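> The sequence isn't on hand, but the structure is:
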């Protein structure tokens, strides 16, 4: 929402909305004006005003006059409309108006504020066209979620009055549908008007951070909760992995079963990628050091390894070596770019068991720095003389 309304506008809107509310009859069909809106693909501003005052006639039908200001406040875009000419060289008269979805969104906002309007039939006519769209405008999102959010929202209109360091006063009202109005005043000036729907409940809006997966989310938001569950499950698969049948079958093949190169299945490249991403996250690297994915195999200059915790195929971690054309002083062109083990498998001998094989396969390879304190301590014990000489605090 952008822009602000004047104090006088909010005062008059509050006065209108606190009058006795007109009763809206339940209907199952579109009105002629609503059908015209759908058929034309838009509606002029004057016709939209008429659509509103057909049901909202409080305040001597003043609601239509507020529509334009509310459209600007809620970022509803105006469009230029004209009647389709019979001949392409005919002149046309351009009118300010709204596209279909935007007009319906403005009706939804006005209903949330307590105006006696009924966008339900228009929503039913439009939402079927939105179900298959991968991207939605704000207006389309309001239409698609109308039924689940109706009566459950709170909407605030703010004025352009500058707030002063003083205690404001409030006026409250509840209408026949259960909408709750709160007008906040600073002397005679209106600061804001808040309208809570009849089914709106104030919820805990405090953010929560999961100690296990590190996700920060809003517990009251269903989308946030679902996103947290997904991240939590993915984190659990890395930190507390279970047996992997496919990897267990690979391990039965013997030598080379752990190595991930172009000839192995895609899923192995993906498993290395997940741990490369976790390594980047844990150690604040700028990019992921592994090019393989579920759909793209790593290039020939990368060799990855999945490190099993046992014969059941549980993946304890992974690492990756990069071939570089520039030969190191040690004589090997290979670099151990990273290695990541789930915390529960660290200091358990898994890396020590493989270190000799890595030296045999890749020579006196370089180890990408900086190293964690644990990795540095490992290299001091098991590394080659040259690898030890490369440590940042060698000789201390």
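Cool, the structure landed. Here the structure is a predicted model, which means the values were calculated and not measured.

> When you work out contacts or count neighbours from here on, use the C-alpha atoms and nothing else.
Noted.

> burial measure for the nearest residue to residue 174 once chain neighbours are set aside, as a count.
In space, and not counting its chain neighbours, residue 174 is closest to residue 180: 4.6 Å by C-alpha to C-alpha, 6 or more residues apart in numbering. Using other C-alpha atoms under 10 Å, the number of residues around residue 180 comes to 19.

> swap in residue 157?
Taking other C-alpha under 10 Å as the definition, residue 157 ends up with a neighbour count of 20.

> take the one below as the second:
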């Protein structure tokens, strides 16, 4: 296969690319013409397009011209569908060939922008922008492992910066080829880890997992090590050290309640978060309380719901959950007695049944350290 740069072919490549975008298919001859327009003299007599497609996991299909009338005849052609054609071009670029399918990739990614599921070929296009020229080395060769002790090694660099390593046998017949992208970097070793501060489990060396840890770390540390919040003064009930949260409270207070309910769920391994959502708990019979320090920090929260047992037992408020930041535990601070529910309060927490006086110490007796 010979590659040549020829400026006059660019217009032909543009025309075929636009045809692929508009018609969604290219026939076998048109696909060969597109490769030729890129400057690749493809030896179709030695490697037919069907066989080339199979090398990249693509199956040729048949496309049909639209009938002029319903029920009319239609001509069918062996063709390559647009996602598969883009995937093939990307794979050929990975082998160091002078192909730049950027416009086709952009059109395909825009086409599936709202799709919730992608095919393998569409996923290849979706990753193209971030992985371009960074792919890991690709090795192809004849069946069986090449005996490199008697092989001849040759190294070349393509016009696009790819390094190609050939291994030839004693008769100088190529047996194996490895292509390395110019911007490839060996990935870091991946190690399963748990953050000692926020207890988030992630994989070191995996960019996506590390990014997820950074996002979650900020959220978790905002409740594990709370900072002063100037907005608290405007909503804190005077001389109580608490902020009451109901269904009508501002969204930011619901978010503070929700994150502490998430912390409660994580620590005690409950199946769900015991607060509506990060935007609101719309239960009209819910009352949440955020505990406040003198320096305007939220140290924890608890939630009560009205319980009508439909039995002889009287309806009353029930403590659903309570969670305190680890740094503020075991300090003998009375909290539940000051919430104003009086004798109509029933507190149950898993198997623990709590009786007055309800203090932070007694509530947390059954809790292990975070």
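Arrived safely, thanks for sending. Note that this is a predicted model, so its numbers are computed, not measured.

> ok so, going back, roughly how far does the residue nearest to residue 174 of structure 1 sit from residue 259 of structure 1?
Here the distance between residue 180 of structure 1 and residue 259 of structure 1 works out to 64 Å (C-alpha to C-alpha, to the nearest Å).

> Likewise for residue 17 of structure 1?
As for residue 17 of structure 1, its distance to residue 259 of structure 1 is 71 Å (criterion: C-alpha to C-alpha).

> so where in structure 1 does stretch 264-275 of structure 2 end up aligned?
Counting by TM-score structural alignment, stretch 264-275 of structure 2 lines up with residues 279-290 of structure 1.

> measure that stretch end to end?
End-to-end distance of stretch 279-290 of structure 1: 11 Å, with C-alpha to C-alpha as the criterion.

> Could you pull out the buried residues of that stretch?
279-280, 289-290 (16 or more other C-alpha atoms under 10 Å).

> now, among those, which is nearest to residue 195 of structure 1?
Checking those against residue 195 of structure 1 by C-alpha to C-alpha gives residue 280 as the nearest, at 45.7 Å.

> Secondary structure element holding the closest one?
Using DSSP states H and E, residue 280 of structure 1 sits within helix 266-283.

> how far apart are that helix and its match in structure 2?
Average distance between helix 266-283 of structure 1 and its aligned residues in structure 2, after superposition and using mean C-alpha distance after the TM-score superposition for structure 1, equals 1.3 Å.

> Now do the next helix-or-strand element following that helix and helix 266-283, the angle between them.
Towards the C-terminus, the helix or strand next in line after helix 266-283 of structure 1, according to DSSP H and E, is strand 302-308. Taking axes from the mean of the first three to the mean of the last three C-alpha atoms, to 10 degrees, strand 302-308 of structure 1 and helix 266-283 form an angle of 90 degrees between their directions.

> could you say what helices and strands strand 302-308 of structure 1 packs with?
Other elements packing on strand 302-308 of structure 1 under the criterion 3 or more C-alpha pairs under 8 Å, 6 or more residues apart in numbering; DSSP states H and E are strand 259-260, helix 266-283, strand 315-323.

> Go again with 7 Å.
Applying 3 or more C-alpha pairs under 7 Å, 6 or more residues apart in numbering; DSSP states H and E, one finds that strand 302-308 of structure 1 makes contact with strand 259-260, strand 315-323.
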